[in-house]
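# Below is the sequence, then the predicted model.
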Amino acid sequence: MANIAAPPLVDALWLSQRLDDPHITVVDASFFLPAQQRNAKAEFAAAHIPGARFFDIDAIADIANPLPHMLPAPEFFAEQVGRLGIANDTHVIAYDGNDFMASARVWWTFRVFGHDRVSVLDGGFRRWQALGLPVSSEDTAGAERAFRPGFRPELVLNLETLRRLCDERTVQVLDARSPGRFAGTEPEPRAGLRSGHIPGSRHLFFKRLIDEATQGLKPVAELEALFRDAGIDLARPVATTCGTGVTASILALGLYLLGRPDAAVYDGSWTEWGGRADTPIETG
């Protein structure tokens, strides 16, 4: 089966009818901010979609980098996802229990490493449970498989590249953090960071993309209005950022649905930018 692009979103009922499909691997990518005081691994052990494997974004990462869950080397990523039973012909379905954190990050990561057969479960685990679909506490270990990674550098930005693009004014920067964090009126959840945002960046709180009733992403027409109201020209390049590159991926997912599959994520995000003394900051 070729690496044909999968739809970015799949429905819970659709997935429930395909849990035995050998070409599908479901991964629980749940991630919680420190202030939420929740343990993703413990919650996975207690209840998850049957057959799902846990995708730890802090372990499948560049563990030598002091910044949190930065992209790993392609070879390390390949080794880790191969242990989850994922090969190049696998349709990966990522879900979480926390408003697309970090299922969208996992979706973006697979795309960075050249794998387009990846989808996000719309509405995540909460939608799955709300529909009364089955859950399991069994730890399912799939047979290890070979995964050959690619790499798409255009989908990820580092500090130096973002500085240059901002100076050249060739990219629109869109920040997914809460309004108070963007404005610099509330503290960052990670100690030692300055408050504010990248000069010239626009703001769209990631939770505004989510329909509270369904827990899924809002319809495309509503998403388009949100991005346009944030000052984003969908005909021009966009880079997304947040605190650690997780909720920025939710904006990238929304942009993909609007026909911008080339939206890049600033991997270091505010933890890197706000943690340095040599980067400019705006507030308000």
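Here it is on my side, so go on.
# can we go C-alpha only for contacts and neighbour counts from here?
Fine.
# Quickly note the distance from Asn65 to Tyr266.
15 Å (Cα to Cα, to the nearest Å).
# So which of the two has more stuff around it?
Tyr266 (27 against 11; other Cα atoms under 10 Å).
# burial measure for the nearest residue to the more buried one once chain neighbours are set aside, as a count.
The shortest distance from Tyr266 to any non-neighbouring residue, by Cα to Cα, 6 or more residues apart in numbering, is to Leu157 (4.6 Å). Leu157 sits with 20 neighbouring residues when counted by other Cα under 10 Å.
# Now the terminal residues of stretch 77-91, how far apart.
OK, stretch 77-91 end separation, Cα to Cα: 16 Å.
# and it, how far out from the chain's middle?
On the basis of Cα atoms, centre = their mean, to the nearest Å, stretch 77-91 sits 18 Å off its chain's mean C-alpha point.
# So which residues of the stretch 151-284 of the chain form strands?
156-157, 172-175, 202-203, 238-241, 264-266 (DSSP state E, counting those that start in this stretch).
# Do I have it right that the residue nearest to Tyr266 meets Asp262?
No. If you go by Cα atoms under 8 Å, Leu157 and Asp262 don't touch, sitting 11.8 Å apart.
# Run through the residues that contact the closest residue to Ser201 other than its chain neighbours.
Excluding the flanking residues, the one nearest Ser201 by Cα to Cα, 6+ apart is Val173, at 4.7 Å. Val173 sits next to Gly200, Ser201, Arg202, Val238, Ala239, Thr240, Thr241 when contact means Cα atoms under 8 Å, 6 or more residues apart in numbering.
# and here's the other structure:
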Amino acid sequence: MKDKILYTPGEAMELMKTDKVMLIDIRDSDDYAESHIQGAVNLPDIFYYLAETTPEGLEKLHEHFRQQLSAIGLTPDTTAIVYEDAYDSRYGGSCRGYWLLRYLGHARTGVLDGGFSAWLEEGLPADAEPVPTTPVEFAIDPQPEMLATRDEVLNCLDKPDVKLLDIRDRVEWDAKSSSPYGVDFAPRKGRLPGARWMEWYSFLERDGQIPYFKSPDRIRALCAEYGLYPEDNIIIYCFKGARASNTYVALKEAGFQKVRNYFGSWNEWSRDPQLPANEEVFG
């Protein structure tokens, strides 16, 4: 039985009646201050932090979020449910939060399916009240099987048994923009050698105005069109690991087991001129 990742608003409400639950809002502090799920804490660094996957970079990542998660009082017996406005509002930032907390060792982590938009659509409680927290000591327990580091990706470029999946927006894959932050935010445009491309939006569909993940059957069928199968060894990348986390969740929901997130992604890779890249402009 696979771990539960997605919680509908109703499921989250029911869980809060019987278990310790912490709702984590990853939106900007101004958005949070205007309105948020009643009782939710705000942690926008989950979306904004730009990671490096060198040993030094990972040590910095671990310490940064050890402090952040300690400050909000996240304990091992608490289920963390991460949310954004909707899956397409912050490039899958809630899934980035899920992936990050699970990678850091907090097993009881999920995503609010449909985000704040779905919560409000169901008429569930929201307010603008600040939420007091009681700091604790959050213990980091990294799960390396979830992560692909820069060096691991480099070593996999010529391995046919590892499939490298680029899920950035088309303009980035085509080498016409370096990032969602701006055309020239990163020093190089292009893609990792040997990568195949699926745009991350392709795993989502709208129910009314709110995007949700497609069914597991449809995700498997879509992946098969691109030569990706549940038994494959897959490394996903985007610009900073958010869209990759969104696709990570989609693939996990569809039964893919050997999936890793290159969390440093193009932001890290493009800044080292010694690392190979295909910089041909498409289209």
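Here it is on my side, so go on. Remember, predicted model here, so these are calculated numbers, not experimental data.
# TM-score for this pair?
Here the superposed chains carry a TM-score of 0.85, computed using TM-score structural alignment, normalised by the length of structure 2; 270 aligned residues with a Cα RMSD of 2.8 Å.
# just the helices in the stretch 151-283 of structure 2 please.
Using DSSP state H, counting those that start in this stretch, the helices of the stretch 151-283 of structure 2 run over residues 170-173, 216-225, 242-253, 265-269.
# Nearest to Ala12 of structure 2, out of those?
helix 242-253 (17.8 Å; Cα to Cα).
# Find me the equivalent region of the closest one in structure 1.
Under TM-score structural alignment, the counterpart of helix 242-253 of structure 2 in structure 1 spans residues 246-257.
# So what's the gap between the matching stretch and the chain middle?
With Cα atoms, centre = their mean as the basis, stretch 246-257 of structure 1 stands 7 Å off its chain's centre.
# what comes up buried for that stretch?
Buried positions in stretch 246-257 of structure 1, judged by neighbour count with 16 or more other Cα atoms under 10 Å: Val246, Thr247, Ala248, Ser249, Ile250, Leu251, Ala252, Leu253, Gly254, Leu255, Leu257.
# Now do the contacts for the aligned partner of Val106 of structure 1 in structure 2.
Superposed on structure 2 with TM-score structural alignment, Val106 of structure 1 falls opposite Gly97. Contacts here follow Cα under 8 Å, 6+ apart; on that basis Gly97 of structure 2 touches Ile26, Ile46, Phe47, Val82.
# Relative to Asp127 of structure 2, how far out is Gly97 of structure 2?
Separation of Gly97 of structure 2 from Asp127 of structure 2 (Cα to Cα): 22 Å.
# Please apply the same query to Arg170 of structure 2.
As judged by Cα to Cα, Arg170 of structure 2 and Asp127 of structure 2 stand 37 Å apart.
# Likewise for Pro9 of structure 2?
Relative to Asp127 of structure 2, and taking Cα to Cα, Pro9 of structure 2 is found at 16 Å.
# quick one, which of the two is more surrounded?
Using other Cα under 10 Å, the more surrounded residue of Pro9 of structure 2 and Asp127 is Pro9, with 22 against 14.
# That one matches what in structure 1?
Using TM-score structural alignment, the partner of Pro9 of structure 2 in structure 1 is Ala12.
# Same question for Arg150 of structure 2.
Per TM-score structural alignment, Arg150 of structure 2 is aligned with Leu159.
# do Leu43 of structure 2 as well
Structural alignment (TM-score structural alignment) places Leu43 of structure 2 against Phe55 in structure 1.
# Then Ser270 of structure 2?
So, by TM-score structural alignment, Ser270 of structure 2 is matched to Gly274.
# shouldn't that match be in contact with Ala191?
No. Under the criterion of Cα under 8 Å, Gly274 of structure 1 is not in contact with Ala191, lying 10.6 Å apart.
# which of the two has more neighbours?
Gly274 (22 against 9).
# Just list the residues touching that one, thanks.
Applying Cα under 8 Å, 6+ apart to Gly274 of structure 1 gives the contacts Leu193, Arg194, Ser195, Gly196, His197, Ile281.
# Among those, which one has the most neighbours?
With neighbours defined as other Cα under 10 Å, the most crowded of the contacts of Gly274 of structure 1 is His197; it has 26 neighbours.
# and the counterpart of Gly123 of structure 1 in structure 2, how many neighbours does it have?
Using TM-score structural alignment, the partner of Gly123 of structure 1 in structure 2 is Gly114. By the criterion of other Cα under 10 Å, Gly114 of structure 2 has 25 neighbours.
# which element is the closest residue to Gly114 of structure 2 other than its chain neighbours on?
Closest residue to Gly114 of structure 2 apart from its sequence neighbours, by Cα to Cα, 6+ apart: Ala86 at 5.5 Å. Using DSSP states H and E, Ala86 of structure 2 sits within no helix or strand.
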